[in-house]
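Peer 1: coordinates only, sequence not included:
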């Protein structure tokens, strides 16, 4: 019996690799002779570099860069494909988890550090850059990335803007004369799991600004600032990206990146699945087990479990999902998954849930395996 275990991480508690270990440990208590294949996954957000390096030949690169508030930090990225492709997470240098809760303010945070990672990749001569857009702390339209790669964002007096989303309200012109010389030589793919446009009530500021620390008034100011940046950028590109699908990801980072590269936006999970040759891994599998920290109807929006489940569906492989917790409207998942299980054993505070995550996943996995065996035993007796 071939069982493929392919989850995302359980945020703040278990890495995707550790989830794989826990599921196998629980299943082996009941099915010790099964063949277990681990395929830890990510959808382009936090953990993507780790997942790529766990599954593919490559090397981890490290750079000291500016964090979201300008403080120096060490960030890593991956070099794969014999050094021809870089995999960069925006969250590694400009992520929300890098900013203490009390200091979160997307009017001030910048994507400059991500630009520094891209520069490092360009300096090494890569031909392709994959950028995961999940988990950002920023709402600066990727302006920090532009500045890190040599672009100048200027106010009416010709002074360069300071970092942060609020500064974009003063932008008057863009000077790209001194861009990194290799910007137009590389293929750039943005791994994205959202479809929101850049501006408006469904855009970057209104939808994602509050979770990055923005108040209602700040959200309104940030949206106006992105509108202004978009109009000035249109003078450079000849294109209005204000309502383009996906440009609301990572605080509008695709807008700044569009000034530098000929970008292509792809589903984060689909890109990762293709990189890892998942269809080959799934060949002849009898069961797929996937999951993430919390599952609900939002899982359908390009998250890891739905992405891998649909690949399994195409091969008629049964799918079971295990989550830390289950939200509302999980019935929508049953079209792609045979069963969905929560693993938390009782009502608990979040601290206790995170501390017990490993034991909870092992226990849930053991019980699922036991039910599979019981179902097999009962199968011949059912009418």
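Peer 2: On my side now, so go ahead. Being a predicted model, the structure only gives us computed values, none of them experimental.
Peer 1: switch to C-alpha atoms for all contacts and neighbour counts from now on
Peer 2: OK.
Peer 1: what about the strands in this protein?
Peer 2: Counting by DSSP state E, the segments of the chain that form strands are 2-5, 35-38, 58-66, 72-80, 85-89, 128-132, 152-154, 173-175, 187-192, 263-267, 287-295, 319-326, 339-342.
Peer 1: Comparison target below:
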């Protein structure tokens, strides 16, 4: 019996690594002498760098950067090989870095994410993966591009800082100062949204509210984003609203495409490629995956969908252990997931479930493996 464990983290309670430890313990309790292995996974949001670095036996590299409000922060990126690196904007421009009372996308910037990328380029990496989930920003990627040497000017020739409130002021973009090392590198962007830059489904109106935008602020930002779009079209002949994902991360997607010609890919698909997940399926009898809550959204670029689809392609069944189930959770069955079991073992307040997450997960794993063992005995 050979088992492979590849579960997402349970936000706020269990890390991906912890699920591997608990599943391993439970599997040996039920099956005795079985072969187990585990690989941490993430879908392109917060925690992606750490998961991939651990899976690849890489190294975390610390970098001092500027946060969303230009405060000093301790960021990081991951070294995967002599030529490959990975970074996530959540480490420099993430929403949790801004106190709730200070959240206003007019004032935040992606400058620190640009600093992370520059640090990786300066270290000589030429294949760089960038996870752009969880941003606090709506600056169209102006701050990010500014950190790489691109300049944005207002009508009076002044260089703009590159925050949300500057979008409406952009008159001219000078890319001549772009770090030359960026021209020799290939960038893969982990992005699971297809929103355009502007409009009702664009960066501002879709994601701006959760970043602290009031209706008035959002209207101001949208006007600025439209101006930014128009300047890009005038100077580079590119209509970013026709590019899927240009509205991701408050418009950082647009900057990555226009200024770096980055390749947009699904977050989970990129992670699975980076950790050679399919290579790890060799000889595996069952894969175990899971997440904190499974519902209809799980089928759109999340860990369980990615793990299930890749395993199904190789004829390996997948069992899932999840914290809870929501609306249309059963749609995940179409993506190679054979069975789902929840960690909670009875009605309980959410706080109790979170406070006892480790114990509940372990007991749930034991129940799941007992079911698998019963199925194996029936087959005999």
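Peer 2: Happy to help now that I have it. Keep in mind the model is a prediction, meaning the values are calculated, not measured.
Peer 1: Buried deepest among the strands of structure 1, which one?
Peer 2: The highest mean neighbour count among the strands of structure 1, using mean count of other Cα atoms under 10 Å, belongs to strand 85-89: a mean of 27.
Peer 1: so how far does that one sit from its counterpart in structure 2?
Peer 2: Following superposition, strand 85-89 of structure 1 is found to deviate from structure 2 by 1.1 Å on average (mean Cα distance after the TM-score superposition for structure 1).
Peer 1: can you give me the angle that strand makes with strand 58-66?
Peer 2: With axes from the mean of the first three to the mean of the last three Cα atoms, to 10 degrees defining the directions, strand 85-89 of structure 1 sits at 50 degrees from strand 58-66.
Peer 1: what's in contact with strand 85-89 of structure 1?
Peer 2: 44-46, 48-49, 76-80, 114, 117-118, 121, 126-134 (Cα atoms under 8 Å, 6 or more residues apart in numbering).
Peer 1: returning to that earlier point: and of the strands of structure 1, who's closest to residue 202 of structure 1?
Peer 2: Closest of the strands of structure 1 to residue 202 of structure 1 is strand 187-192, at 16.0 Å (criterion: Cα to Cα).
Peer 1: List of residues touching that closest one?
Peer 2: The contact list for strand 187-192 of structure 1, computed with Cα under 8 Å, 6+ apart, reads 43-44, 127-134, 246, 249, 254, 261-269, 271.
Peer 1: what's the closest of the strands of structure 1 to residue 160 of structure 1?
Peer 2: Using Cα to Cα, the strands of structure 1 put strand 152-154 closest to residue 160 of structure 1, at 4.5 Å.
Peer 1: Read off where the closest one ends up in structure 2.
Peer 2: Counting by TM-score structural alignment, strand 152-154 of structure 1 falls onto residues 151-153 of structure 2.
Peer 1: mean offset of the matching stretch relative to structure 1 (after superposition)
Peer 2: Its aligned residues in structure 1 lie a mean 1.5 Å from stretch 151-153 of structure 2 after superposition (mean Cα distance after the TM-score superposition for structure 1).
Peer 1: thought residue 113 of structure 1 was touching residue 94?
Peer 2: Yes. Counting by Cα atoms under 8 Å, residue 113 of structure 1 does reach residue 94; the two are 6.3 Å apart.
Peer 1: tell me, what's touching these two both at once?
Peer 2: 67-68.
Peer 1: now do the same end-to-end measure for stretch 29-41 of structure 1.
Peer 2: 24 Å (Cα to Cα, to the nearest Å).
Peer 1: And the contacts of that stretch?
Peer 2: 1-9, 16-17, 19-20, 24, 28, 48, 51, 54-55, 272, 304, 366, 369-370.
Peer 1: List the contacts of residue 80 of structure 1.
Peer 2: Contact partners of residue 80 of structure 1, counting by Cα under 8 Å, 6+ apart, are 56-59, 86-87.
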